[in-house]
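A.B. asks: let's see this in three dimensions:
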Amino acid sequence: MTIISSQIVINIDEEKVLADIGYNGNCGPPARMRTLVHEYARNATQLINPAYTHVIRNIDFVVGRTVYIEGGSTFKSHVISGLLKNCEQVAVFALTIDSYLEEAASQLADDGLVVQARVLDAIGSNAVEQVAEHIHKMITATASIQGLVTSQRFSPGYCDWNIVQQEMLFRTMNGSSSFIKMTDRYLMIPQKSISGIMGIGTREDDVANYNPCKTCERQGCAGRR
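C.D. replies: A predicted model of the protein is given here:
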């Protein structure tokens, strides 16, 4: 089921937006940049139209790096199988803030207003992450009522979970994610969209606290948690 929700309150974190566009550490933003971010953040809400869907599926069994999901889907990843082998269910979700904001940012860039376009793009990234956090809390609250815990969110393209598995993830949702399209390179349209999974189970240490980054030796990884 697709939910178009105006009830998700988006409060743009202006400090995170500034950090996203390069102002962090010892490099503080000039006053005019703070003003620009503040004005765009205040007005961007009219360009944000959150929509999301999620399904809960039983995990049939796990063999090696392959997870067999109720309905015939398979997820193939050592990181994902390491999580889901300790879970009874998996939540599969997709969400977006729609395309209005990215279209506005594209128009700004076409008009030569590159800085403004970059600011608006960063605001969109902050907004879609807030929608993802809303969905995470909602799924976690539902699981908690049943005495279950949830994991962090994981998306195709993270660690060893190949981006081509995006197609399998969407198939698992049985068409309920029709408000998001997928390109032949498995990218999502609108671009300000997130898809992924959350494990659901009973074991706090193996589910809620599961973090493959703690044992990963890869250096300089932008996705490290």
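
A.B. asks: rest of the way, CA atoms for contacts and neighbours
C.D. replies: Noted.

A.B. asks: spatially central residue for the protein, please.
C.D. replies: Using Cα atoms, centre = their mean, the residue of the chain that lies closest to the mean C-alpha position is I194, 3.7 Å off.

A.B. asks: which residues touch that residue?
C.D. replies: Remark: with contacts taken as Cα atoms under 8 Å, 6 or more residues apart in numbering, I194 is in contact with A94, L95, T96, V128, A132, S155.

A.B. asks: from the residues you listed, which is closest to R32?
C.D. replies: For these, the closest approach to R32 (Cα to Cα) belongs to V128, at 25.3 Å.

A.B. asks: quickly find the element holding that closest one.
C.D. replies: Taking DSSP states H and E as the definition, one finds V128 inside helix 114-145.

A.B. asks: same check on Y68?
C.D. replies: With secondary structure defined by DSSP H and E, Y68 is part of strand 66-69.

A.B. asks: buried ones in that strand, by neighbour count?
C.D. replies: Applying a neighbour-count criterion of 16 or more other Cα atoms under 10 Å, the buried positions in strand 66-69 are T66, V67, Y68, I69.

A.B. asks: show the contacting residues for the first one.
C.D. replies: Residues in contact with T66 (Cα under 8 Å, 6+ apart) are T74, F75, K76, S77, H78, S81.

A.B. asks: same deal with the last one?
C.D. replies: Taking Cα under 8 Å, 6+ apart as the definition of contact, the neighbours of I69 are R57, N58, I59, D60, F61, F75.

A.B. asks: just the buried residues from the residues you listed, in PyMOL please.
C.D. replies: Typed into PyMOL, the next command selects the buried ones out of those (criterion: 16+ other Cα under 10 Å):
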select buried, resi 57+59+60+75
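
A.B. asks: out of the contacts of I69, who's nearest V114?
C.D. replies: Using Cα to Cα as the measure, the one of the contacts of I69 that approaches V114 most closely is F75, at 39.3 Å.

A.B. asks: now the second one, please; I'll put the structures next to each other:
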Amino acid sequence: MRHVSLPAVSPVMDESRIRAALGGELSLMPQDAARLGHLRQRVQTLTAPAGRVAFAEIRRKAEDRIVLEDEAVLSGTGVHALLRRAETAALFVVTLGPGPEEAIRAATAAGQLRDAVLLDALASEAVEDLARAAQRFVQELAAREGRAATRRFSPGYCDWPLEAQRVLDGLVRFEDAGVILHPSCILEPEKTITAVMGIGPVGSLGRTISARPACAACPRQATCPGPENE
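C.D. replies: Below is the predicted model of the structure:
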């Protein structure tokens, strides 16, 4: 099994994505525009991006599970659909570090609730930026090897339970990126994303790569908040 530290990335925190994420009652108010720029800079300052990816060979495949080297098992029809034609699984963790969450808690404790909402939206988008960068890293690495890579798929989506975090932790070693996995499978820092991708020959993967197979048959696909629905 091969481990690689992900290169440091400065999150962009695109305002259009933040507006979409806030939506409804929490949509941006006119007075938020200038404040958002200030808070974006603050999140940038507080962020300590870290990430790590593990590459594990796929040994066996069953209808609802994928068996990796060292006999690690990824269970679920969604993850099986994603990896069913792949040869290698790329599993990663990315995190902002504790700084943004500490700022959110401080703003809440001080009664600065609007700032707390905006900081949370910015930090959530910032960690998504890191996950997108990790996905590109894996895709570009696969391309250099003459192979292709799937989209990312995270525990907690489709039928892949949060308990799968334990398997990912055993393979990726979250602590090496400064992330703690609690017994409840909650991650600390909270602004952390884990995911799996598949890597394999371009020809044999075919439409499995571009059609997002993990989501194709899901009844929640129209309303799913996950990155596969971007």
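
A.B. asks: where along structure 1 do the strands fall?
C.D. replies: Residue ranges of the strands in structure 1, as given by DSSP state E, are 3-4, 51-63, 66-69, 74-76, 89-96, 149-154, 181-182, 188-189, 193-201.

A.B. asks: redo those strands as TSV? Include distance to V37 of structure 1.
C.D. replies: Listed next are the strands of structure 1 as TSV, based on distance: least, Cα to Cα, whole Å:
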stretch	distance to V37 of structure 1
strand 3-4	27
strand 51-63	24
strand 66-69	43
strand 74-76	40
strand 89-96	22
strand 149-154	28
strand 181-182	30
strand 188-189	25
strand 193-201	22
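
A.B. asks: would you check how far apart V131 of structure 1 and I163 of structure 1 are?
C.D. replies: 21 Å (Cα to Cα, to the nearest Å).

A.B. asks: so for the two, which sits in the more crowded spot?
C.D. replies: Using other Cα atoms under 10 Å, the more surrounded residue of V131 of structure 1 and I163 is V131, with 23 against 16.

A.B. asks: could you measure from that one over to S144 of structure 1?
C.D. replies: 20 Å.

A.B. asks: and what of P156 of structure 1?
C.D. replies: 26 Å.

A.B. asks: repeat that for A208 of structure 1.
C.D. replies: Distance of A208 of structure 1 to S144 of structure 1, given as Cα to Cα: 12 Å.

A.B. asks: more neighbours, these two?
C.D. replies: Between A208 of structure 1 and S144, counted using other Cα under 10 Å, A208 has the larger neighbour count: 20 against 14.

A.B. asks: is it true that V93 of structure 2 touches A177?
C.D. replies: Yes: here V93 of structure 2 lies in contact with A177, judged by Cα atoms under 8 Å, at a distance of 7.5 Å.

A.B. asks: hey, what's in contact with both of those two?
C.D. replies: G51, R52.

A.B. asks: tell me which of those two has more neighbours.
C.D. replies: When V93 of structure 2 and A177 are compared for neighbours, V93 comes out ahead with 29 against 19, by other Cα under 10 Å.

A.B. asks: which residue is the nearest non-sequential neighbour of that one?
C.D. replies: Excluding its sequence neighbours, the residue lying closest to V93 of structure 2 (Cα to Cα, 6 or more residues apart in numbering) is T194, at 4.4 Å.

A.B. asks: got it, and T192 of structure 2?
C.D. replies: Ranked by Cα to Cα, 6+ apart and with sequence neighbours excluded, the top spatial neighbour of T192 of structure 2 is T95, at 4.2 Å.

A.B. asks: and the one you found, how many residues sit next to it?
C.D. replies: As a burial measure, T95 of structure 2 scores 28 neighbours (other Cα under 10 Å).

A.B. asks: what is the nearest of the contacts of I194 of structure 1 to N43 of structure 1?
C.D. replies: Nearest to N43 of structure 1 among these, counting by Cα to Cα, is V128 at 15.9 Å.

A.B. asks: surely that closest one and P190 touch.
C.D. replies: No: in this structure V128 of structure 1 lies outside contact range of P190 using Cα under 8 Å: 10.9 Å.

A.B. asks: what is in contact with the two at once?
C.D. replies: By the contact definition Cα under 8 Å, 6+ apart, V128 of structure 1 and P190 are jointly contacted by T96, I97.

A.B. asks: looking at those two, which one has more neighbours?
C.D. replies: Under the neighbour definition other Cα under 10 Å, V128 of structure 1 and P190 were set side by side, and V128 has more, 24 against 20.
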